[in-house]
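>>> Turn this into a model:
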Amino acid sequence: MNCYECRSGGHTRPAVAVCHECGVALCGRHMYLDTQEVRGEAGLGKTTGDVPARSVLCSVCRHAERSVWPTSAPAQQSAT
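As a prediction, the model looks like this:
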């Protein structure tokens, strides 16, 4: 499978990940590696896990998430 973003730009590069939200294939240059809290139900409230989970996003989904839930720490972009 090849990177969707590279193919849109006329290049071919193997994909190394899939966007957590939309499922598009991404190479290391076009993926954004972020962390997210793991939450679960706990009786009458919610609990948050101690260890954050990984979340791989494409630029479109990252921008969409940041527009709804802005954070103080920017996501890490993976470099190849």
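>>> hey, let's count contacts and neighbours off CA atoms from now on
Noted.
>>> just the helices in the protein please.
Per DSSP state H, the chain carries helices over the ranges 4-8, 59-68.
>>> Could you also give me the structure for this second sequence? I'd like to compare it with the first:
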Amino acid sequence: MRCYDCLQEERSDITGIGVCSRCGLATCESHARVRPVRVSHQNGLGAAHGTVPARRVVCHTCDTAETTP
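Predicted structure coming up:
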């Protein structure tokens, strides 16, 4: 797959390394952002949180939308 943001910048030779977990578009190493995610597990009537965070990949556009106030 080719990186969607690179295609918009007319750089069609860049291969995507992942898929944005928010919008589903392919993203390359330059445009990808890897963010930690807190994982919760069902624990009786409540939830317990793991001590090691998981990770998720988001594209630059989605990352900006999520982090801009």
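>>> residues contacting C28 of the second structure?
Residues near C28 of the second structure by CA atoms under 8 Å, 6 or more residues apart in numbering: R2, C3, C6, I14, T15, G16, I17, G18.
>>> I'd assumed G16 was in contact with the third one.
No - applying CA atoms under 8 Å, one finds C6 of the second structure not in contact with G16, separated by 9.2 Å.
>>> hey, which of the helices of the first structure is tucked in deepest?
Highest mean neighbour count of the helices of the first structure: helix 4-8, a mean of 16 (counted as mean count of other CA atoms under 10 Å).
>>> and it, how far from the second structure on average?
By mean CA distance after the TM-score superposition for the first structure, the fitted helix 4-8 of the first structure averages 0.2 Å away from its aligned residues in the second structure.
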